[in-house]
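Engineer: predicted coordinates and the sequence they were generated for:
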Amino acid sequence: MVSRSRSIKSVPRSSVSIPFFLTLVLALALGLATCGGSGVHGKPGASGVRDPYFPKMGNGGYDVTHYDLTLAYDPQAQHLTGTAEITARATQNLSAFNLDLEGLDVEGVTVGSEAARWNRAGQELTVRPRDDLDKGETFRTTVRYSGTPETIIDLDTPAEGWLPTDDGALALGQPIGSMAWFPGNHHPSDKASYDITVTVPKGVRAVSNGEPKSERTTPDGRTTSTWHTAEPMASYLATVAIGRYDITRTVTKSGLPVYVAVDPTEAEASKQVLARIPEMMDWAVRRFGPYAFSSTGAIIDRSDDVDYALETQTRSVFPGAPAIELFVHELAHQWYGNSVTPKSWQDMWLNEGFATYAAWLWEEDHGGATAQETFDALYRGDLGDDSDAGEGIWAFPPAKPTGAAHVSDDPVYERGAMVLHKIRQTVGDDTFDDIIRGWATTHRHANADTADFTAYVEKMAPGKDFSEIWDDWLYGEGKPPKP
């Protein structure tokens, strides 16, 4: 437009005809009408957040604040019917946005009250609202879908997504499996509250995160239950467990509700560890600071239904009766991973290193090996029967896993815990306790990365030199020099 105005000024006024002038005014008016008052068009949100290990996961242009999922599952047919109402805020002017959804058949999409155009390409469900969304606008997207949910075998090997079991199903999402059973912004950097309503056939029950809002039985014997999670939750921590569970509710001395769902075949073997949940909660609060959620508990399924434990928010999932050290590990994740959630999967050690060290602390506080003894044994490679890490813990630095296939490997766990112990050696027990409690409190219900953590440690211990820990233990290749 600048060059056009200059050409007009160069023409003598007497040579400009009235029709030409009117044409120019009309063209300018049409241009303003097309651009809108702000002169800014909406554009599509990014189809991924460019996570260094899972670049296709997550989506740009919006922030989800709440998921309202209504599900019905037929275990015999392995058929899931779902409606996802997703409330989000646009972080840019949006003409289109993506949701992550693997498999399943989409039957319709609306944005607000208007039908929206949509298309599928791999895991990407692209939604085009009838009208562009303005930056800062809150909007609701409804997706109706159905089909047989997929079990995903990811690069890090364990099966995830929707896992059919003999009496129902189990939904586990780390790191990318949650997109197998509901559409969403499936990256840990976008946390939201949840309402999950599940209808299941007679004889089985459904358990999820948070607290139960209601449970009702239909005339044909089906049960519909709704679970509510008020605190922000990353989608990989959402779960639905369907089966013949015995579900109990108790409370701790502080009044915190404890919801436990146990497969009847595991009830006797689990009794002892479950009875110690109040004790473990008291210990964890003393060690890590205030608990960030409104309930706790566990889901214990049969070991032949799933072969790993996962720190699903408010109540972790276990394959059979867990050892107390494993329970402590998963419980610690409620602080480190669930409340303080990594900004990207590269920061996985902030989850697993902390949870591993928590189990070391439990041992130390309950008459077992001290954290120093465990550290020394790991460094020597003298691990007994409790670990198969061996020299594998030096395969890569915990803050730089060598690709998506290794974000859950031994260096992330054991060497990550060793980084924490090196910090403890450097600052002393009192300051170290302040660091681990303060870290959980400062970033409560938020996201953080490794740079945030190292800066926090240095702030909490001014005058201390951490360069060797960061250079050799956190980011360094190979086995560090002997401590």
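Structural biologist: It's in.

Engineer: okay, CA-based contacts and neighbour counts for the rest of this
Structural biologist: Fine.

Engineer: the strands in the stretch 1-150 of the chain, which residues?
Structural biologist: Shown for the stretch 1-150 of the chain, the strands assigned by DSSP state E, counting those that start in this stretch span residues 43-44, 62-74, 79-90, 94-100, 105-111, 114-115, 117-121, 124-128, 138-147.

Engineer: and of those, who's closest to Lys191?
Structural biologist: Ranking these by distance to Lys191, with Cα to Cα as the measure, places strand 62-74 first at 7.0 Å.

Engineer: which parts of the closest one are buried?
Structural biologist: Residues of strand 62-74 classed as buried under the neighbour-count rule (16 or more other Cα atoms under 10 Å) are 62-73.

Engineer: just give the number of residues close to Ser5.
Structural biologist: By the criterion of other Cα atoms under 10 Å, Ser5 has 9 neighbours.

Engineer: just the buried residues of the helix or strand that contains Asp376, please?
Structural biologist: Here Asp376, judged by DSSP states H and E, is contained in helix 371-380. By neighbour count, with 16+ other Cα under 10 Å as the criterion, the buried positions of helix 371-380 are 371-372, 374-376, 378-379.

Engineer: ok, back up a step: I'd like the buried residues of strand 62-74 laid out as JSON lines, including distance to Thr81.
Structural biologist: JSON lines is the format used below for the buried residues of strand 62-74 (distance: Cα to Cα, whole Å):
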{"residue": "Tyr62", "distance to Thr81": "26"}
{"residue": "Asp63", "distance to Thr81": "25"}
{"residue": "Val64", "distance to Thr81": "22"}
{"residue": "Thr65", "distance to Thr81": "23"}
{"residue": "His66", "distance to Thr81": "20"}
{"residue": "Tyr67", "distance to Thr81": "16"}
{"residue": "Asp68", "distance to Thr81": "14"}
{"residue": "Leu69", "distance to Thr81": "10"}
{"residue": "Thr70", "distance to Thr81": "8"}
{"residue": "Leu71", "distance to Thr81": "6"}
{"residue": "Ala72", "distance to Thr81": "5"}
{"residue": "Tyr73", "distance to Thr81": "6"}
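
Engineer: Thr87: what's it in contact with?
Structural biologist: Contacts of Thr87 were listed using Cα atoms under 8 Å, 6 or more residues apart in numbering, and they are 64-67, 138-141.

Engineer: equivalent analysis for Arg315, please.
Structural biologist: For Arg315, the contacting residues are 209, 259-260, 296-299, by Cα under 8 Å, 6+ apart.

Engineer: drop anything exposed from those.
Structural biologist: Neighbour counting by 16+ other Cα under 10 Å classes 209, 259-260, 296-299 among those as buried.

Engineer: tell me which of those residues fall in helices.
Structural biologist: Secondary structure from DSSP state H places none of the buried ones among the contacts of Arg315 in helices.

Engineer: strands along the stretch 351-483 of the chain, start to end?
Structural biologist: Counting by DSSP E, counting those that start in this stretch, the stretch 351-483 of the chain forms strands over residues 447-448, given from the N-terminal end onward.

Engineer: which residue ranges of it form helices?
Structural biologist: With DSSP state H, counting those that start in this stretch as the definition, the stretch 351-483 of the chain shows helices at residue ranges 371-380, 410, 416-427, 429-442, 450-460, 467-468.

Engineer: next, the one to line up against it:
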Amino acid sequence: MVNKRILKNSICGVFLSTLLLGTELKINYNLDVYFHPRTDQTSGFIEGVNHVRIVNNSHTELKELYFHNAGNHDPKHAPLSEISSIRCSHGGKVSGQDSLVLIIGLFPPVQAGETVIVDIPFKTYFTSSGNPSLPTYGSRKDTVTYNAIHYYPVLEYFYSDGWHPDEYGKTIKPHSNFAKYEMDLTVPTDFLVGISSSISTQIELETGHTKYKIKDNHTLSSSAVFIKGMQKYPLNISGIQIEIIAQKSQEKHVKNIQARLEKLIPFYEKQFGNALMDKLVISSGYSIGSRAITTSNYIIFQDKIDDGHVFDHELAHQWFGFSIQADAYAENWLNESFAEYASWLFERSQKVKPDPFTFTKPIPDLNIWPEIKAMDMEDWTQFLLDVIGEKSLPPIYRPGKQTNWENAANIYSKYIVGSHALQMLQASEGDSVMQIIMMDYSMLFKGKTANTEDFINIIKKHTDDKIADNFRLALTTN
């Protein structure tokens, strides 16, 4: 299999090496995991021990460790994850076993260059609540799905200047550093398994279980789906091992997805280089709480997997959200708006008749940037309608539905505003310059984290200070 992580990419005759920058902490997760499906007596759960080895490559001592435990996000309800006796090579006070953030004090502190080892036993129950950040269970007719995401404690994101405890409770979904994963996963043999990481060996046990040995040298998480009543459809595109898991009744949709992947992956690779994936799992599921969920190189859809634009957007997260992740929760627009922009690029490329607004060359006399600051909402909306179309419309406020409007406004700012700013940048600077900007950004930060200023500096590198400043302004105008 081609290793997508070490390939070199070329644009405009310049070769850009794919560099994977280590974080301030070198993190190894070694998990022993057992999946237990529902019975008449018990709910389904997944249990095991997370053996974590952390090398302190920072310049400061570590006095504590912070782990994210998504299953325990709601203090008003019983924890989904039970954390038993924690063992640590640097013993200290442990708190927050029943909370979203688990804190382990380190004594003595771990100095620069030293290693700390932690064993965290856990037992996490699947829920049917439909929360897209939790492991969920669902069934329909003769099919059953267990969506195993965020089921084990994972180290919180360690910034270049250390821990940021105030950030860790803002989202149920964990925000973590890239790490190495090794796992022994034991599952009843009658379940079909889709695992985001590569399987090195598969052993049939006399107990009626199958043990999978799993390894991934550089990823953000390990996810799996356990299924009865569906089929697995293997595919290989550009050296990527793809597994599509769906009901037999969805064979038509599977064929549509296979055909779409044959176009999408080469297109995205041409625009953004190779993503950080050797494997991709795409599955159908139930009660997941969203039309689709992406965690690293694992995508699960509610029911139908052939979901048009949503599929294009979720696949784009292999580049924006996995290969490059935002370095803070507040920077999540870099994941969502860039995925929207990527799906827009692909949609435009598939049109038989090009749009009148083709962006093939810089547009003469289109003086976008200086006038943006003076635009009111009506001017802004009309401009976007003229350039992009009806998808540019902002959410509409309706009296009596303030909460829904606020949610819509949040989604609009996270998904749409940044995408529109990228499209306007392309309109201003032209296709070729925009492709260089996107390729440079994608390759420079592959396997790393990035923030808004990182991208704006790439714009500045290939245009000038004024264009970069105007792009920043476009992000905050509407």
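Structural biologist: Looks like it came in fine. Not measured: the values here are computed from a predicted model.

Engineer: among the contacts of Thr87 of structure 1, which two are most distant?
Structural biologist: Pairwise distances across those peak at 13.5 Å for Tyr67 and Thr138 (criterion: Cα to Cα).

Engineer: alignment lookup: Gly138 of structure 2 to structure 1.
Structural biologist: In structure 1, the residue equivalent to Gly138 of structure 2 is Thr165, according to TM-score structural alignment.

Engineer: count the residues that sit near its match.
Structural biologist: Around Thr165 of structure 1 there are 18 other residues, counting by other Cα under 10 Å.

Engineer: burial of the closest residue to it other than its chain neighbours, as a residue count?
Structural biologist: If the residues on either side of it in the chain are set aside, Thr165 of structure 1 comes closest to Asp305, at 5.6 Å by Cα to Cα, 6 or more residues apart in numbering. The number of residues packed near Asp305 of structure 1 is 17, by other Cα under 10 Å.

Engineer: my guess is Asp305 of structure 1 meets Gly168, correct?
Structural biologist: No. The criterion here is Cα atoms under 8 Å, and Asp305 of structure 1 misses it with Gly168 at 9.8 Å.

Engineer: tell me, stretch 44-57 of structure 1 lands on which residues of structure 2?
Structural biologist: Counting by TM-score structural alignment, stretch 44-57 of structure 1 pairs with no residue of structure 2.

Engineer: go on, stretch 23-31 of structure 1?
Structural biologist: Stretch 23-31 of structure 1 maps onto no residues of structure 2, going by TM-score structural alignment.

Engineer: report the buried residues of that stretch.
Structural biologist: Of the residues in stretch 23-31 of structure 1, none is buried under the neighbour-count criterion (16+ other Cα under 10 Å).

Engineer: how far does that stretch sit from its chain's centre?
Structural biologist: Computed by Cα atoms, centre = their mean, to the nearest Å, the separation of stretch 23-31 of structure 1 from the middle of its chain amounts to 50 Å.

Engineer: gap between the two ends of stretch 390-410 of structure 1?
Structural biologist: With Cα to Cα, to the nearest Å applied, stretch 390-410 of structure 1 spans 9 Å between its terminal residues.

Engineer: sorry, that was for stretch 84-103 of structure 2
Structural biologist: The first and last residues of stretch 84-103 of structure 2 sit 14 Å apart, counting by Cα to Cα.

Engineer: nearest to Ser235 of structure 1, of the strands of the stretch 1-150 of structure 1?
Structural biologist: With Cα to Cα as the criterion, Ser235 of structure 1 lies closest to strand 62-74 of these, at 9.6 Å.

Engineer: can you list contacts of that closest one?
Structural biologist: Residues from elsewhere that reach strand 62-74 of structure 1, judged by Cα under 8 Å, 6+ apart: 45, 79-92, 97, 182, 185, 190-201.

Engineer: equivalent analysis for stretch 409-422 of structure 2, please.
Structural biologist: Around stretch 409-422 of structure 2, the neighbours that count as contacts under Cα under 8 Å, 6+ apart are 332-334, 336-338, 340-341, 384, 388, 392, 394-395, 471, 474-475, 478.

Engineer: what comes up buried for that stretch?
Structural biologist: With burial defined by 16+ other Cα under 10 Å, the residues of stretch 409-422 of structure 2 counted as buried are 409, 411-422.

Engineer: ditto for stretch 246-266 of structure 2
Structural biologist: Neighbour-count burial for stretch 246-266 of structure 2 flags 246-247, 250, 253-254, 256-258, 261, 264-265 (criterion: 16+ other Cα under 10 Å).

Engineer: make CSV from those residues and add secondary structure and distance to Pro234 of structure 2 to it.
Structural biologist: Conversion of the buried residues of stretch 246-266 of structure 2 to CSV gives the following (DSSP: H, G, I helix; E, B strand; the rest coil; distance: Cα to Cα, whole Å):
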residue, secondary structure, distance to Pro234 of structure 2
Ala246, strand, 11
Gln247, coil, 14
Gln250, helix, 15
His253, helix, 14
Val254, helix, 11
Asn256, helix, 14
Ile257, helix, 12
Gln258, helix, 10
Leu261, helix, 12
Leu264, helix, 17
Ile265, helix, 16
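
Engineer: just put these in a markdown table and tack on distance to Thr463 of structure 2.
Structural biologist: Shown next, in a markdown table, are the buried residues of stretch 246-266 of structure 2 (distance: Cα to Cα, whole Å):
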| residue | distance to Thr463 of structure 2 |
| --- | --- |
| Ala246 | 46 |
| Gln247 | 49 |
| Gln250 | 47 |
| His253 | 43 |
| Val254 | 42 |
| Asn256 | 39 |
| Ile257 | 37 |
| Gln258 | 38 |
| Leu261 | 33 |
| Leu264 | 28 |
| Ile265 | 28 |
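
Engineer: tell me the one of the residues you listed nearest His313 of structure 2?
Structural biologist: Using Cα to Cα, Leu264 is the member of these that sits closest to His313 of structure 2, with 10.5 Å.

Engineer: trace the closest one over to structure 1, please.
Structural biologist: Aligned against structure 1 by TM-score structural alignment, Leu264 of structure 2 finds its counterpart in Met280.

Engineer: surely that match meets Val328?
Structural biologist: Yes. Met280 of structure 1 sits in contact with Val328 when judged by Cα under 8 Å, with a separation of 7.1 Å.

Engineer: I'd assumed the residue nearest to Thr165 of structure 1 was in a strand, is it?
Structural biologist: No. According to DSSP: H, G, I helix; E, B strand; the rest coil, the state of Asp305 of structure 1 is coil, so it is not within a strand.

Engineer: state the distance from the corresponding residue of structure 2 for Ala84 of structure 1 to Asn407 of structure 2.
Structural biologist: With TM-score structural alignment as the criterion, the equivalent of Ala84 of structure 1 in structure 2 is Asn50. From Asn50 of structure 2 across to Asn407 of structure 2, the span is 36 Å (Cα to Cα).
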